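Q: what follows is a predicted protein model with its sequence.
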Amino acid sequence: MARVLLIEDDWETAEVITAELSDRNFEVEWAADGIAGLERARALRPDAMIVDRLLPGMDGLAIIETLRNELVRTPVLVLSALGAVNDRVRGLRIGGDDYLTKPFAIVELIARVEALLRRPSETRETTLCVGTLQLDLIERRAKRGERTIDLLPREFRLLEYMMQHCDQLLTRAMLLEEVWHYKFVPATNLVDVHMGRLRHKVDGPSEPPMIHSIRGSGFILRTPS
């Protein structure tokens, strides 16, 4: 029996969806606001999710983005009254797997959920290695050799992105977009501050440096020669 998490604040809509899915032998969990929905998603690890876009407490797209950053790959059907092309594209780019506008036919919703569940599970590398530097994406742990590196969440994401793009020049604009999700480049030293802290943690006093600053351009993570 597949478990579906429904995050929907309109109780009438939730009642209809829950009843139809239950009649088709789905196990349905329902959360009525964004914050509770995110907590349920983390705790339950359902087989699929149906997430309304406009929710009290936390926006539906913010829920999806948070889960994707935490490497949760549960397929998600986004529900929304916002049906413009740009809205649908944003929902899919943020990490949604399908997008259905309101009002909808319940039979179409069921068919879309069933289609999501038929998709093969995504395989993903769970450990990144660059030289003696290791990043466990499941346990959220970092090590350099036998030394454990204590990273804050943003530092972890920054290091993850750099390790995925080892030996590539990463500009501040690229890092702001990919790690902080900025769609424009503000006048800020945010990247430099975080990079300084990360470099202090990754490159110990007696270790050859791995994080390099390229003056006027950006940063590179390299395997020590």
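A: Noted; the coordinates are in hand.
Q: switch to C-alpha atoms for all contacts and neighbour counts from now on
A: Fine.
Q: nearest residue to the residue nearest the centre of the chain in space, please, no chain neighbours.
A: Most central in the chain under CA atoms, centre = their mean is residue 68, positioned 1.7 Å from the mean C-alpha point. Once flanking residues are discounted, residue 68 sits nearest to residue 95: 6.6 Å by CA to CA, 6 or more residues apart in numbering.
Q: put this next to the previous one:
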Amino acid sequence: MKILIIEDEPSLGRFLEKGLQQAGYSITLSKDGIEGQNLAASGNFDLILLDLMLPGMNGFDILSNLRAFSISTPVIICSALSSTEQVVQGLDMGAVDYIKKPFDWDELLARIRVIQKKITHQESSILTINDLSLDIIGRKVSRGGKEIKLTAKEFILLEYLARNVNRIVSKNQIMEHVWDLDFDPGSNLVEVHMYQLRKKIDKEFEYPLIETVIGLGYTLKGIKS
């Protein structure tokens, strides 16, 4: 799940970014209203955590502009503005939730999980390719009935491959999706994580699922059910 955080307070922004990454989410952090709106308008995110008091453009204007252009990405407003009128305004403008600062960390995670469940409601939260099973909500993986422990980044990487089953994904695409980084030809970040993932997913099993396509990238092959 890719989350955009639009928050200008440096310490809170870093806290949210680190904590949500550790929880297994792919995070992009913006500290400016205009930049945040441009990122949100790309439509590349599953959820937006939106502050209201921002430099460049306030959160209400961002939300209004997104909905005016039919960008329906779920938005949770996270703000110190906590009057009933402000909460009602945010919800009426199209936010799916409103959490008042300071907030409890576990409560924020629970609210994010609610949105995640709604996003996956129309599709199964379990991805199955051959004998490989991914529980997207529970963040659990098994193959042939055997549970496999993955790091947060390994899970995001495997989920990305599974959602693109039988398609070749490039190193550049993986860097952008899993790490939100521009392509660096000299980096071996993808290769290292792919090596570790393949050791866990393929090594002890009868046949490999993940394949390297020389010069193009990687693919997870199988039948999705």
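A: That came through, no problem. Please read these numbers as outputs of a predicted model, since none were measured by experiment.
Q: about what we covered before: contacts for the helix or strand harbouring the residue nearest to the centre of the first structure, please.
A: Residue 68 of the first structure belongs to helix 60-69 when assigned by DSSP states H and E. Here helix 60-69 of the first structure makes contact (CA atoms under 8 Å, 6 or more residues apart in numbering) with 34, 37-38, 42, 51-54, 73, 76, 78, 91, 94-96, 157.
Q: again, 10 Å this time
A: Helix 60-69 of the first structure has contacts (CA atoms under 10 Å, 6 or more residues apart in numbering) with 7-8, 33-35, 37-39, 41-42, 49-55, 70-76, 78-80, 90-96, 153, 157, 179, 181.
Q: show the buried residues in these.
A: By neighbour count, with 16 or more other CA atoms under 10 Å, the contacts of helix 60-69 of the first structure hold 7-8, 33-35, 37-38, 41, 49-55, 73-76, 78-80, 91-92, 94-96, 157, 179 as buried.
Q: isn't residue 171 of the first structure up against residue 220?
A: Yes: with contact defined as CA atoms under 10 Å, residue 171 of the first structure reaches residue 220; the gap is 9.0 Å.
Q: anything in contact with each of these two?
A: By CA under 10 Å, 6+ apart, the residues touching both residue 171 of the first structure and residue 220 are residue 214.
Q: those two - which one has more neighbours?
A: residue 220 (20 against 15; other CA atoms under 10 Å).
Q: helix or strand: which one has residue 65 of the second structure?
A: Per DSSP H and E: helix 59-68 holds residue 65 of the second structure.
Q: what does that helix contact?
A: Under CA under 10 Å, 6+ apart, the answer for helix 59-68 of the second structure is 6-7, 33-34, 36-38, 40-41, 43, 48, 50-54, 70-73, 75, 77-79, 86, 89-90, 93-95.
Q: could you list the buried residues of it?
A: Buried residues in helix 59-68 of the second structure (16+ other CA under 10 Å): 59, 60, 62, 63, 64, 66, 67.
Q: I'd like these as JSON lines, with distance to residue 111 of the second structure appended.
A: Formatted as JSON lines, those follow (distance: CA to CA, whole Å):
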{"residue": "59", "distance to residue 111 of the second structure": "19"}
{"residue": "60", "distance to residue 111 of the second structure": "20"}
{"residue": "62", "distance to residue 111 of the second structure": "21"}
{"residue": "63", "distance to residue 111 of the second structure": "19"}
{"residue": "64", "distance to residue 111 of the second structure": "22"}
{"residue": "66", "distance to residue 111 of the second structure": "21"}
{"residue": "67", "distance to residue 111 of the second structure": "21"}
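Q: among those residues, which one lies nearest to residue 190 of the second structure?
A: residue 66 (33.0 Å; CA to CA).
Q: quick one on the thing from earlier: just the buried ones among the contacts of helix 59-68 of the second structure, please.
A: 6-7, 33-34, 36-37, 40-41, 48, 50-54, 72-73, 75, 77-79, 90, 93-95.
Q: would you state the strands of the first structure in chain order?
A: 3-7, 27-31, 48-52, 76-80, 98-101, 127-130, 133-136, 141-144, 147-149, 170-171, 211-214, 218-221 (DSSP state E).
Q: so what's the gap between the helix holding residue 65 of the second structure and the chain middle?
A: 21 Å (CA atoms, centre = their mean, to the nearest Å).
Q: past it, which element shows up next along the chain?
A: That would be, after helix 59-68 of the second structure and using DSSP H and E, strand 75-79.
Q: what is that next one packed up against?
A: Contacts defined by 3 or more CA pairs under 10 Å, 6 or more residues apart in numbering; DSSP states H and E place strand 75-79 of the second structure against strand 2-6, strand 47-50, helix 59-68, helix 84-92, strand 97-100, helix 105-119.
Q: which residues does the second one contact?
A: The contact list for strand 47-50 of the second structure (CA under 10 Å, 6+ apart) reads 1-8, 16, 27-30, 33, 36-37, 40, 58-60, 62-63, 72-79, 95, 97-99, 112, 115-116, 119.
Q: what distance do you get for residue 64 of the first structure to residue 53 of the first structure?
A: 10 Å (CA to CA, to the nearest Å).
Q: mutual contacts of the two, please.
A: Joint contacts of residue 64 of the first structure and residue 53 (CA under 10 Å, 6+ apart) are 78, 91.
Q: returning to what we had before: make CSV out of the helices and strands packed on strand 75-79 of the second structure and add distance to residue 144 of the second structure.
A: Formatted as CSV, these follow (distance: least, CA to CA, whole Å):
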stretch, distance to residue 144 of the second structure
strand 2-6, 28
strand 47-50, 32
helix 59-68, 44
helix 84-92, 45
strand 97-100, 39
helix 105-119, 25
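Q: quick one: which of those is nearest residue 203 of the second structure?
A: Nearest to residue 203 of the second structure, of those and by CA to CA, is strand 2-6 at 28.9 Å.
Q: neighbours of the nearest residue to residue 158 of the second structure once chain neighbours are set aside, just the number please.
A: Taking CA to CA, 6+ apart, and ignoring the residues beside it in sequence, residue 158 of the second structure has residue 197 as its nearest neighbour in space, at 7.7 Å. Residues lying near residue 197 of the second structure (other CA under 10 Å) number 20.
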